[in-house]
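>>> Sequence and computational prediction follow.
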Amino acid sequence: MHIGDWNETPSLLFSTELPTDGTVTVHALQAPGQGGWLAGASGDSEANLDSGPVQENVMPGIQPPPEGDLIPEPVPGCQVTPKYYTWFQETLGHTTAAGLMAFTGSGKATARHLPDQQGRKRFDGFEHAASTSVQDISHELLGTTYAGTDHVFRLNGPRVEAFSGVDASLFGSLTEGRVEEYRAVVHTTRHTRPLLAWDEKWGGPVSVHADGSVLAIRLLPGQGRARR
């Protein structure tokens, strides 16, 4: 993965070999470039994360600079050139939003942040009540309301409920496509997260991440302490 012009990536470059037999090999190469900020010539970003996702067909390959009149063949890899900086920033923002919405179980909210090449059709059409006005898949955890989805499974015998979701106010921003607003709020409140605590009302541990997502787990009611 190479971001910027040739030799302008200002960090380590990693390459991983996944052989069919033998061990996994990771190569690390120091890149002394001075780039790194995904900004235009003026130094400012033109990305608008509230705009819809854009599908680009970027050809694979990292292009070495010309050698006189000769243009070398691209080397294997993926290169994000300055031409695609804005698109790349917006894609990263939308992909993050889509991941959070998938974590809540909201198919339509996930699909709105993905182009077809990232599987939009896989999520479009499926929905749950938490993204409508009903909001019946939500819980108040550690004093904050979260919208999401829950699953029941067995853990070494006892039946366990797991709830995954996102802060309800942030959930509303992302379902309506206000990614810029979501990022601003998360950045402002980053000092209050992450958080890991036991919620007596919920009846189990609750883990809140810096991005506003939550994972909570508890034994289903009716199971005695002996089984616990």
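Structure's in. What do you need?
>>> going forward, measure contacts between C-alpha atoms and count neighbours the same way
Noted.
>>> ok, residues contacting stretch 50-65?
Outside stretch 50-65, the residues that touch it by Cα atoms under 8 Å, 6 or more residues apart in numbering are 2, 6, 71-79, 87, 90-91, 94, 112-117, 177-180.
>>> For PyMOL, write the selection for the buried entries among those.
PyMOL command restricting the contacts of stretch 50-65 to the buried ones, with burial defined by 16 or more other Cα atoms under 10 Å:
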select buried, resi 2+78+79+87+90+91+94+112+113+114+115+177+178+179
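>>> In helices, which of the contacts of stretch 50-65 fall?
Trp87, Glu90, Thr91, His94, Val179, Glu180 (DSSP state H).
>>> Any chance of TSV for these, columns distance to Ala147?
Formatted as TSV, the ones in helices among the contacts of stretch 50-65 follow (distance: Cα to Cα, whole Å):
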residue	distance to Ala147
Trp87	30
Glu90	25
Thr91	24
His94	19
Val179	17
Glu180	20
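>>> Could you check which helix or strand contains the residue positioned nearest the centre of the chain?
Most central in the chain under Cα atoms, centre = their mean is Thr96, positioned 2.8 Å from the mean C-alpha point. Counting by DSSP states H and E, the element that carries Thr96 is helix 85-104.
>>> What is that helix packed up against?
Other elements packing on helix 85-104 under the criterion 3 or more Cα pairs under 8 Å, 6 or more residues apart in numbering; DSSP states H and E are helix 107-111, strand 144-154, strand 159-167, helix 168-175, helix 179-188.
>>> just the ones you listed: most buried one?
With neighbours defined as mean count of other Cα atoms under 10 Å, the helices and strands packed on helix 85-104 peak in mean count at helix 107-111, which reaches a mean of 25.
>>> try this one side by side with the last:
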Amino acid sequence: MANASAQVEAVHVGPWNQTPVLVTSTELLGQDGITVHVLHAPGDGSLAVALDGVAADADRALDDLNIYPDVRIPDPDGGEEQRVSGFQVPPEKFVWFRRALARAGAAGLMGFTGGGEPTAQYLTKRQGRRHFEGFTHAGTGIIQDVDVEIDGVTFVGTDHVFRLNGTRVEAFSGLAEDLFHHLRDGRVEQYRRDAHALRSSWRSTRFVDGWDGPVSLHEDGSIMAMSLLPEPRRRHRARQRV
């Protein structure tokens, strides 16, 4: 519990000494069973869509704010506040922080499907936007150039061929087509609404046909599918006698 509390305080969201989220710490006590400690915030657990009537529109570009990395502890006697190491997001920056998280998540999904430019649109300079702008190297210079249909669902992304313990393997990473189009065109809010509505259907999906290999589908609509590839025929050079 002490470790969990320390992590919450190192990255502090909101005013000092208020818990912004549910934090748990679990003890495995052998014959004595399991003990779960819970540190919770006030409220009914619902997530706010807007803050103080201001929409946190993740479709808008994110500003690079220079927030000083510290946590401010007010003096109980009204004196000068104390500053300790950490990172604090004050309430007036909640809208910005929510947008930062949403756009970073969108960048991660676009990077997962391949392609630098679609990823760069969601990043600021400090987040490494320049690394994804234009052609850089084989890993980030790839574009989303593969469509795969599995059990009637079309996914857009890219594939890689590599060797795993000497065996040739194809790995496809992508995103459900409609969700992919939202993020490619900068519609983060629409993506979040549609992805949330599809969560229950992804949970019940079982890919048993349409792909020869293991398939992993996340609730955000992203997919990783792998399959074995046949070994290519090799040409053997004729040995020359000396």
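Done, it's in. On a predicted model such as this, the values are computed, not experimentally measured, just so you know.
>>> Drop the TM-score for these two in here.
Once superposed, the chains reach a TM-score of 0.79 (TM-score structural alignment, normalised by the length of the first structure), with 201 aligned residues with a Cα RMSD of 2.4 Å.
>>> Out of the helices and strands packed on helix 85-104 of the first structure, the one nearest Ser138 of the first structure is which?
Distance to Ser138 of the first structure, taken as Cα to Cα, is lowest for strand 144-154 among those, at 4.4 Å.
>>> picking up where we left off before, how big's the offset between the helix holding Thr96 of the first structure and the second structure?
Compared with the second structure after fitting, helix 85-104 of the first structure has a mean deviation of 0.4 Å; criterion: mean Cα distance after the TM-score superposition for the first structure.
>>> In contact with Ser216 of the second structure, which residues?
By Cα under 8 Å, 6+ apart, the neighbours of Ser216 of the second structure are Ile223, Met224, Ala225.
>>> Strands - which of those land there?
Ile223, Met224, Ala225 (DSSP state E).
>>> Adding distance to Ala197 of the second structure and neighbour count, write those out as TSV.
What follows is these, written out as TSV (distance: Cα to Cα, whole Å; neighbours: other Cα atoms under 10 Å):
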residue	distance to Ala197 of the second structure	neighbour count
Ile223	17	20
Met224	21	18
Ala225	23	19
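>>> equivalent range in the second structure for stretch 148-168 of the first structure?
Aligned by TM-score structural alignment, stretch 148-168 of the first structure corresponds to residues 157-177 of the second structure.
>>> For that stretch, give me every contacting residue.
109, 112-114, 142-147, 153-156, 221-231.
>>> Please state the offset of that stretch from the chain centre?
The gap between where stretch 157-177 of the second structure is centred and where its chain is centred comes out at 20 Å by Cα atoms, centre = their mean, to the nearest Å.
>>> Please apply the same query to stretch 193-205 of the second structure.
The mean C-alpha position of stretch 193-205 of the second structure is separated from the chain mean by 16 Å, Cα atoms, centre = their mean.
>>> What lies in contact with that stretch?
Contacting residues not belonging to stretch 193-205 of the second structure are listed as Leu179, Leu217, His218, Glu219, Asp220, Gly221 [Cα under 8 Å, 6+ apart].
>>> Tell me which two of the residues you listed sit farthest apart.
Leu179 and Leu217 (13.6 Å).
>>> before we move on, back to that, filter the contacts of stretch 193-205 of the second structure down to the ones in strands?
Leu217.
>>> Selecting buried members of the contacts of stretch 193-205 of the second structure in ChimeraX, what would you type?
Selection of buried members from the contacts of stretch 193-205 of the second structure for ChimeraX, criterion 16+ other Cα under 10 Å:
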select :179,217,220,221
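>>> can you put the contacts of stretch 193-205 of the second structure in a markdown table and add distance to Ser201 of the second structure?
As requested, the contacts of stretch 193-205 of the second structure are exported to a markdown table (distance: Cα to Cα, whole Å):
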| residue | distance to Ser201 of the second structure |
| --- | --- |
| Leu179 | 14 |
| Leu217 | 11 |
| His218 | 11 |
| Glu219 | 9 |
| Asp220 | 11 |
| Gly221 | 10 |
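>>> ok, so of the contacts of stretch 193-205 of the second structure, who is nearest Asp52 of the second structure?
Nearest to Asp52 of the second structure among the contacts of stretch 193-205 of the second structure is Asp220, at 27.5 Å by Cα to Cα.
>>> What residue in the first structure is paired with the closest one?
In the first structure, Asp220 of the second structure lines up with Asp211, judged by TM-score structural alignment.
>>> what's the closest non-adjacent residue to its match?
Val186 (6.2 Å; Cα to Cα, 6 or more residues apart in numbering).
>>> What of Gly33 of the first structure?
Setting aside the residues directly before and after it, Gly33 of the first structure is nearest to Glu8 in space (Cα to Cα, 6+ apart), at 3.8 Å.
>>> any idea what the residue nearest to the centre of the first structure aligns with in the second structure?
Here Thr96 of the first structure is matched to Gly105 in the second structure, going by TM-score structural alignment.
>>> ok, Val215 of the second structure to Leu109 of the second structure distance?
Counting by Cα to Cα, to the nearest Å, the gap from Val215 of the second structure to Leu109 of the second structure is 17 Å.
>>> ok, now Thr35 of the second structure?
Taking Cα to Cα, one finds Thr35 of the second structure at 36 Å from Leu109 of the second structure.
>>> Please say which of these two ends up with more neighbours.
Each of Thr35 of the second structure and Leu109 has its neighbours counted (other Cα atoms under 10 Å); Leu109 has more, 22 against 11.
>>> That one and Ser222 touch, don't they?
Yes - if you go by Cα atoms under 8 Å, Leu109 of the second structure and Ser222 touch, sitting 7.4 Å apart.
>>> Buried residues in stretch 37-51 of the first structure, which are they?
Residues of stretch 37-51 of the first structure classed as buried: Leu38, Ala39, Ala47, Leu49, Asp50 (neighbour count, 16+ other Cα under 10 Å).
>>> Alright, calling it a day.
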